[in-house]
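Peer 1: here are the coordinates; sequence isn't available:
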């Protein structure tokens, strides 16, 4: 029995479209969105200049010097995609957001109402262009995976023609945004499997034994079947979790904070029943009685953080949208989550490395959320290592649950950066210090970045004095020498490493000293 027919609406390069729209850039300018220093999506103009998905930032900018670099922001993508979803929903009920830029609806209803699947697709394209001012492509096929690929090509695949439609396509089609199967694609290529048809021809038992569960899901999709087997569980009546908001909230950050707690409650209940959610309904009621509802479909069973992310994106789309059909006229007073489709919890499997710590990590995450609930989001911070020459520039603290994006690109070369190992102690603010020579005179830095004398003694704030046993440097770093902006003022610092003599029970200590604006500071200590 073939999978149910799906009508999929795809907005090409949506992360780039949303980033360009939010930044007010020229729509035809070359632009790309980056994640972990690699291209996630790029505009057609950038592709014409040689930029490709997965390319490193330096290579992409080398091929297209005028490339506009944008950071990935899922909340921005979802917020700006909401008018497109509303336009599709006005023609076809049962809209499921697969991800920002891609929505799916059952094809039977629109096809019957408008006369045919082709007519329904044409109406959806016109409606999205008129109501959301966005370009889209529509595809219809048996099953979600085949319909997604049909939408990329703007075609309608005849019923039962899914396997033949998929067979000649390249094997890398199973690795698409939102589903990372890059390692599987690379392995299949090395084994000589080049097309989806070659992959589908393998016995399912051999795929499961050799490659694992995710490969089996991809194998079902390549064969023209549903990615998940049709084993759906009856929904218990008490799975809906709701929270009344008093006073009603109109700010996304306040509503999203409630969403985190709701996501935790939902997943605790699902865990008790041995279930995992694969399709999530998000509902909200405003102070004026407006009812808002949206369905999110997921390629994999949702985790608590994945649920919270989707709720936050959806609230951002509702509360930050334009006045009218997309934006409510009052604050949200009731927020509800309800699973629309669940599978057995065995579908959410941990690998051998994480299986021992997965439950502990989940408990720790719930504890962090509770602390944030009592003390605020900034009460639990996580360090994110990035790039930079200064030690303090390389670490960014972000609230637990937020996207862990470094401030500076860690892949970029940073000449003058302190080499490994890094200091074990980094004070909240640098300690003032005095560096003295053999005559007890201050050691200074000349115009040629040389020391006026060898360091003999270091006096740290508080009067602690230690004899220098050895030292290395100086290493000057001149940053932003080209800038005339007050916000990005030029900076000249000189670093010196000193090893201090052991005294009493205190062993040998090494310090990282920084000379800036005529003064010495202790930036870090090695132990």
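Peer 2: Looks like it arrived, so ask away. Source: prediction; values computed, not measured. Residues are numbered from 1 along each chain as shown.

Peer 1: Going by C-alpha atoms from here, please, whenever you check contacts or count neighbours.
Peer 2: Will do.

Peer 1: Surely residue 44 is in contact with residue 29?
Peer 2: No: the criterion here is C-alpha atoms under 8 Å, and residue 44 misses it with residue 29 at 9.1 Å.

Peer 1: more crowded one of the two?
Peer 2: Set residue 44 next to residue 29 and count neighbours by other C-alpha atoms under 10 Å: residue 44 wins out with 19 against 15.

Peer 1: do you know how far that one is from residue 304?
Peer 2: For residue 44, the distance to residue 304 (C-alpha to C-alpha, to the nearest Å) stands at 36 Å.

Peer 1: now residue 367
Peer 2: Taking C-alpha to C-alpha as the measure, residue 367 falls 13 Å from residue 304.

Peer 1: swap in residue 369?
Peer 2: From residue 369 to residue 304 the distance is 11 Å (C-alpha to C-alpha).

Peer 1: the more surrounded of these two?
Peer 2: A count of neighbours by other C-alpha under 10 Å puts residue 369 above the other of residue 369 and residue 304, at 22 against 19.

Peer 1: Does the more buried one belong to a helix, a strand or coil?
Peer 2: Under DSSP: H, G, I helix; E, B strand; the rest coil, residue 369 falls in the helix class.

Peer 1: you'd agree it is up against residue 260?
Peer 2: Yes: Residue 369 sits in contact with residue 260 when judged by C-alpha under 8 Å, with a separation of 7.4 Å.

Peer 1: now the strands: where do they sit in the stretch 101-250 of the chain?
Peer 2: 102-106, 137-142, 241-249 (DSSP state E, counting those that start in this stretch).

Peer 1: Show the contacting residues for the residue nearest to residue 88 when sequence neighbours are not counted.
Peer 2: Excluding the flanking residues, the one nearest residue 88 by C-alpha to C-alpha, 6 or more residues apart in numbering is residue 124, at 6.2 Å. Neighbouring residues of residue 124 by C-alpha atoms under 8 Å, 6 or more residues apart in numbering: 87-88, 91, 138.

Peer 1: Quick check, residue 498 in contact with residue 522.
Peer 2: No: assessed by C-alpha under 8 Å, residue 498 is found out of contact with residue 522, at 10.5 Å.

Peer 1: also this one, for the comparison:
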């Protein structure tokens, strides 16, 4: 069984602002609408709109910024209401929870009775929710979005006509790179989940990525993730005795982050990763509270800390909050996988853009920290975007872990900057441009070629030019009489040009070069692929 709260970020924001459920509200992130209430949609507000567009469509619209912590804190009341009907729920994300429905359905006289009981319990606290029931988790989540109860054995028929884009419709069940898979399937003509499920699993495994096999199982109404086989060592559970007892949100959040780091140190030492985590708290008077969180990919330290914080904030701010301060906090990993079998991507895992981490994933960051311990902090440097005119200037190396204090801001104005696309390979090799008579070609004081270039000489190699563009002067007015990067003195001219070489007789391939003229000499600044 899956319980889905539509537009949960907007619902949580309205509850935080004490707004009536019928008032229009929109949640913004990066200046665009990411969630809005039903009344706002009726007025024409849509996800992806900019703030001014949304306010123009609905002048009475209340606008607030996206806050994941607020979403997690207010979702605890929904989880509590659902847990009162069916125990042992698992939270996939704020706004979506799942639970095993077989035994509960028998108690309520069927799956319809169970769905009605859970929906009524949640609506009793003023939250609109939809419930779906199916054999598999992925199907149940899609059924909840449609408000459907899929009959036993009917998952494949329910999924057959649904669009293949449903593989990425739910973030908590989507891993990195799934968007590329969906786009590829669409271009191949596999527009529905049923068409994708018709493919042989061996063909999927040999043609696509490892995640495609998981997506194929989901589209085929098979279990999307097999039960964990790795035994859970007893020493992985993190138990913290709070002294003094914790009753404030800020103290609980700080404690949760510290325990999350402790848990992941233990997981790393055991060469394991956690995909399901249960958070337990015990109060002074012996009251016990537990909640399980499930993730599509292994939890990172930051993701674990966020879930612990959301859970503790939800408990400490709920109406039926714990009867006394918290004296014990337990993080229990309940599903483990081998991290060696997982695909890690080199994408930022919630890091701020100025962290100097270069957008690296969790596994890569741990490796860099280990290298720093062996070679010293200054020995590890990572690239970050920088401002500048040339391709080499637009990348700056900073010490890993340090704040990227850039001398050349990216968002500054850079006149005469090289237009995209930029060369894929940077180079510093010397070169000569020659005309038809074999004489060197320079750049005049007016910023033009002294003669039409015909050949390029690079060391002992000499290649004919098939096509050329430029030159484009650049630089700073630091010469007497200079203007726009060139002056009356030809030696003070700085310019760039692009040349496409004739195909090589050996390989039959041509190359495109970016040439830089500086100090009355040419050099190869970059190679295009």
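Peer 2: Yes, it's here. All values reported here derive from a predicted model rather than from experimental measurement.

Peer 1: Count the neighbours of residue 199 of structure 2 for me.
Peer 2: 13.

Peer 1: Give me the spatial nearest neighbour of the equivalent of residue 197 of structure 2 over in structure 1, chain neighbours excluded.
Peer 2: Matched across to structure 1, residue 197 of structure 2 falls on residue 200, judged by TM-score structural alignment. With C-alpha to C-alpha, 6+ apart as the criterion, residue 200 of structure 1 has its nearest non-adjacent residue at 4.9 Å, and that residue is residue 223.

Peer 1: got it, and residue 178 of structure 1?
Peer 2: Using C-alpha to C-alpha, 6+ apart and skipping the chain neighbours, the partner closest in space to residue 178 of structure 1 is residue 99 (7.2 Å).

Peer 1: Same question for residue 201 of structure 1.
Peer 2: According to C-alpha to C-alpha, 6+ apart, the nearest residue to residue 201 of structure 1 is residue 223 (7.9 Å).

Peer 1: Show me what that neighbour lines up with in structure 2.
Peer 2: Counting by TM-score structural alignment, residue 223 of structure 1 corresponds to residue 220 in structure 2.

Peer 1: OK, contacts around that match?
Peer 2: Per C-alpha under 8 Å, 6+ apart, neighbours of residue 220 of structure 2: 156, 159, 193-194, 197.

Peer 1: most neighbours, which of these?
Peer 2: Ranking the contacts of residue 220 of structure 2 using other C-alpha under 10 Å puts residue 193 first, with 26 neighbours.

Peer 1: any idea how far the nearest residue to it once chain neighbours are set aside is from residue 289 of structure 2?
Peer 2: Once flanking residues are discounted, residue 193 of structure 2 sits nearest to residue 164: 4.9 Å by C-alpha to C-alpha, 6+ apart. Distance of residue 164 of structure 2 to residue 289 of structure 2, given as C-alpha to C-alpha: 39 Å.

Peer 1: How about residue 146 of structure 2?
Peer 2: Distance of residue 146 of structure 2 to residue 289 of structure 2, given as C-alpha to C-alpha: 32 Å.

Peer 1: same thing with residue 366 of structure 2?
Peer 2: When residue 366 of structure 2 is compared with residue 289 of structure 2 (using C-alpha to C-alpha), they lie 33 Å apart.

Peer 1: what's the neighbour count on residue 233 of structure 2?
Peer 2: The burial count for residue 233 of structure 2: 10, using other C-alpha under 10 Å.

Peer 1: Give me the aligned partner of it over in structure 1.
Peer 2: Using TM-score structural alignment, residue 233 of structure 2 pairs with residue 236 in structure 1.

Peer 1: now do residue 156 of structure 2
Peer 2: Under TM-score structural alignment, residue 156 of structure 2 pairs with residue 163 in structure 1.

Peer 1: if I look at the closest residue to its match other than its chain neighbours, how far off is residue 114 of structure 1?
Peer 2: Leaving out its chain neighbours, the residue that sits closest to residue 163 of structure 1 by C-alpha to C-alpha, 6+ apart is residue 224, at 4.8 Å. In this view, residue 224 of structure 1 and residue 114 of structure 1 are 26 Å apart by C-alpha to C-alpha.

Peer 1: what about the helices in the stretch 301-450 of structure 1?
Peer 2: 304-319, 358-375 (DSSP state H, counting those that start in this stretch).

Peer 1: Which one of those lies nearest to residue 83 of structure 1?
Peer 2: Taking C-alpha to C-alpha, helix 304-319 is the member of the helices of the stretch 301-450 of structure 1 nearest to residue 83 of structure 1, at 8.4 Å.

Peer 1: can you name the residues of structure 2 that that closest one overlays?
Peer 2: With TM-score structural alignment as the criterion, helix 304-319 of structure 1 aligns to 301-316.

Peer 1: Stretch 433-444 of structure 1 too?
Peer 2: So stretch 433-444 of structure 1 sits over no part of structure 2, by TM-score structural alignment.

Peer 1: ok, now which ones touch the closest residue in space to residue 435 of structure 1 that isn't next to it in sequence?
Peer 2: Using C-alpha to C-alpha, 6+ apart and skipping the chain neighbours, the partner closest in space to residue 435 of structure 1 is residue 458 (4.7 Å). Contacts for residue 458 of structure 1 were tallied using C-alpha under 8 Å, 6+ apart; they are 433-436, 465-468.

Peer 1: what secondary structure does residue 458 of structure 1 sit in?
Peer 2: strand.
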